[in-house]
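Visitor: following is a predicted model, sequence given first.
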Amino acid sequence: MSEQREHAESTPDRGLPMLRGDCANCFALCCVAPAFAASSDFAIDKPAGKACPNLRQADFGCGIHTRLRPSGFAGCTVYDCFGAGQKVAQVTYGGRDWRQAPRTAKQMFEVFPVMRHVHELLHYLNEALTLRPAEAVHAELRAAFDETERLTHGEPEALLRLDIGALRAGINPLLLRASELVRAGAPGKKKDRRGADLIGAKLRGADLRGANLRGAYLIGADLRGADLRLADLIGVDFRDADLRGADLTDSLYVVQSQLDAAKGDTHTKLPGSLTRPAHWAA
């Protein structure tokens, strides 16, 4: 099934570096802009626009970066800005951080989540462009990628006016069509569990090849040894799901933060572009 993800000659892996978080070129926007509440994910309450007390403002580094989970900040370990942080910092605001330009700080913090939504869509479009069976829609995917990427270079005011819901509504059918073309290559009847409530579901050893699991809730689900090859996993909530021994080799639209929120081990098979989370069992 690895052939499903080979690059067609006309579909370069465009934009991928810019879609990965580069903290060295950001202003720790994810440590300041979002609000979070004391919970199993965060040890404290923090309002939006206020710097986390663990942030070293001298260099925008995290004072507990190597011990986030034991310090009660597991939520930080599953966050992915998809490269939006450095885009806002270096492109939208030209390298001027929120301390140097306090009058634009509030606006910067509001632009950041908008940019993150746009970069997330770019990430999925980029992945769809690498799927050989979806070549029939590559031209449309490339056009959507280029137009969406153009939006990321807009002025702050233009970014804040973006209708993210409408943008997603225009792109999702393309991503779904690409998914359908790829999943058609999976054997057997394809399960459709789109948006399903599978919280705590017992799916150990389940054959989910080519399944549509878009937006499904798999919180705490037992997926040990499950076969998720060619399954569409966009937006799946894998918090505390048990992926030990599961096969996600050619799963579609799975992102690193989904794995970081789950449990797994050395027997869990992953797409080549993703890494095994450090907290997973040996």
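Guide: Here it is on my side, so go on.

Visitor: contacts and neighbour counts: CA atoms only from here.
Guide: Noted.

Visitor: how much space separates the residue lying farthest from the centre of the chain from Arg96?
Guide: Here the chain reaches farthest from its C-alpha mean at Arg103, the gap being 30.6 Å by CA atoms, centre = their mean. Going from Arg103 to Arg96 by CA to CA, to the nearest Å gives 11 Å.

Visitor: next: Leu55.
Guide: Per CA to CA, Leu55 is found 18 Å from Arg96.

Visitor: could I get the full set of helices for the stretch 101-250 of the chain?
Guide: Per DSSP state H, counting those that start in this stretch, the stretch 101-250 of the chain carries helices over the ranges 105-128, 138-151, 156-160, 164-183.

Visitor: next up, a second structure to put side by side with the first:
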Amino acid sequence: MVHRLKADCDSCFGLCCVALPFAASVDFAVDKAAGQACANLKDDFRCGVHGNLRTIGYKGCTVFDCFGAGQYLSQVTFGGRDWRRHKESAEAMFGALPVMRQLHELLWYVEEALSLSVTEPIHENLREALEETERLARLDGDSLLKLDIVPHRANVNELLMRTSELVREETLRGLKGGGRRKAYGRGANLMGAKLKNADLRGANLRGAYLIAANLSGADLRGADLIGADFRDADVTGADLSGSLFLTQFQLNAAKGDAATKIPATLARPDHWTIKK
């Protein structure tokens, strides 16, 4: 997975700390409106409490991932002009962040789909989707604000669903017993589910609610995890190494450890419990 789709805060003007709103909750200590700079944001666009975010009530900050949208807007779209010195660009820059994040998220999924040999029958379509998404990401700030991304997301999602079918079919063919599995389906409510050591290979968990689910030791190879909610899910010792469409955002939201197997394209979150 290319570096441009991974967050590089040193090359960003703290956009997520300003553009996005948050409300006082278990994830954030205070309310903050969209376009308002977080009180912890320093003049150099770094976080003044980065090392203590989870202990002082800013857990949500440690979970968020922009797929590299922040640094791309900062350095490419707006040519290195920060919103403090160039106030005329601030509104467009902040408004464009959610749009660019969606485009970069789509790029992440499409590039993963293209990296799989099983998707060869739709590689041409995937390459076309990749090129169109990259074209949209190159739009200027004002054009990004006017962009209706919904139709494009829908078109790309059709290819991602086909990718899911191909991957899961191949996974299930390799299992004993003819690949018969309990069906969960899109948006399954698995909040708090007891799935310890569960064999979830090839499962359709698209958009599943896995909040606080016990997935410790579970095998999720070949499972479609796009949009699945992993907040406080226990994935200690789980095998996520061959799962489909897993993101850094989802890993950050979960609870794992050194025994959790993750894809090589993702990083083990710093806040996971690492047993020595």
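Guide: That came through fine. Just so we're clear, the structure is a prediction, and the values are computed from it rather than from any experiment.

Visitor: could I get the TM-score for this pair?
Guide: Comparison of the two superposed chains (TM-score structural alignment, normalised by the length of the second structure) gives a TM-score of 0.93, and 267 aligned residues with a CA RMSD of 1.2 Å.

Visitor: out of the helices of the stretch 101-250 of the first structure, indicate the one that is most buried.
Guide: Most buried of the helices of the stretch 101-250 of the first structure by mean neighbour count (mean count of other CA atoms under 10 Å) is helix 105-128; its value is a mean of 21.

Visitor: in the second structure, what stretch matches it?
Guide: Using TM-score structural alignment, the residues of the second structure aligned to helix 105-128 of the first structure are 90-113.

Visitor: ok, stretch 149-160 of the first structure next?
Guide: Against the second structure, stretch 149-160 of the first structure falls on residues 134-145 (TM-score structural alignment).

Visitor: try stretch 205-223 of the first structure
Guide: Under TM-score structural alignment, the match for stretch 205-223 of the first structure is residues 197-215.

Visitor: repeat that for stretch 260-279 of the first structure.
Guide: Taking TM-score structural alignment as the measure, the second structure aligns residues 252-271 with stretch 260-279 of the first structure.

Visitor: gap between the match of helix 105-128 of the first structure and the chain center?
Guide: Mean C-alpha position of stretch 90-113 of the second structure versus that of the full chain (CA atoms, centre = their mean, to the nearest Å) differs by 11 Å.

Visitor: possible to save the helices of the stretch 101-250 of the first structure as CSV with distance to Cys62 of the first structure?
Guide: Output for the helices of the stretch 101-250 of the first structure, formatted as CSV (distance: least, CA to CA, whole Å):
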stretch, distance to Cys62 of the first structure
helix 105-128, 18
helix 138-151, 29
helix 156-160, 27
helix 164-183, 30
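
Visitor: what does Ala34 of the second structure correspond to in the first structure?
Guide: Match for Ala34 of the second structure (TM-score structural alignment): Ala48.

Visitor: now for the nearest residue to its match once chain neighbours are set aside, how many residues are close by?
Guide: Distance criterion CA to CA, 6 or more residues apart in numbering; nearest residue to Ala48 of the first structure, sequence neighbours excluded, is Ala35 at 4.0 Å. A total of 15 residues lie near Ala35 of the first structure under the criterion other CA atoms under 10 Å.

Visitor: hang on, Ala35 of the first structure packs against Lys46?
Guide: Yes - between Ala35 of the first structure and Lys46 there is a contact at 5.4 Å, judged by CA atoms under 8 Å.

Visitor: tell me which element the equivalent of Cys61 of the second structure over in the first structure falls in.
Guide: In the first structure, Cys61 of the second structure lines up with Cys76, judged by TM-score structural alignment. Using DSSP states H and E, Cys76 of the first structure falls within helix 74-77.

Visitor: any figure for the gap between Trp280 of the first structure and Leu228 of the first structure?
Guide: Counting by CA to CA, the gap from Trp280 of the first structure to Leu228 of the first structure is 18 Å.

Visitor: when those two are compared, which one has more neighbours?
Guide: Using other CA under 10 Å, the more surrounded residue of Trp280 of the first structure and Leu228 is Leu228, with 26 against 16.

Visitor: pretty sure the more buried one is touching Asp207, no?
Guide: Yes - with contacts counted by CA under 8 Å, Leu228 of the first structure reaches Asp207, the gap being 7.1 Å.

Visitor: contact partners for Pro154 of the first structure?
Guide: Careful, residue 154 of the first structure is Gly; it's not Pro. Applying CA atoms under 8 Å, 6 or more residues apart in numbering, we find Gly154 of the first structure in contact with Thr92.

Visitor: switch the cut-off to 10 Å
Guide: Counting by CA atoms under 10 Å, 6 or more residues apart in numbering, Gly154 of the first structure touches Val91, Thr92, Leu160.

Visitor: could you give the number of residues near the corresponding residue of the second structure for the second one?
Guide: Across the two structures, Thr92 of the first structure finds its equivalent in Thr77 of the second structure, going by TM-score structural alignment. Thr77 of the second structure sits with 19 neighbouring residues when counted by other CA under 10 Å.

Visitor: now do Gly85 of the first structure
Guide: Here the number of neighbours of Gly85 of the first structure (other CA under 10 Å) works out to 29.

Visitor: not counting its neighbours along the chain, what's nearest the residue nearest in space to the middle of the first structure?
Guide: Central residue of the first structure (CA atoms, centre = their mean): Val255, 4.6 Å from the mean position. Leaving out its chain neighbours, the residue that sits closest to Val255 of the first structure by CA to CA, 6+ apart is Leu274, at 7.4 Å.

Visitor: I'm done for today, thanks for sticking with me.
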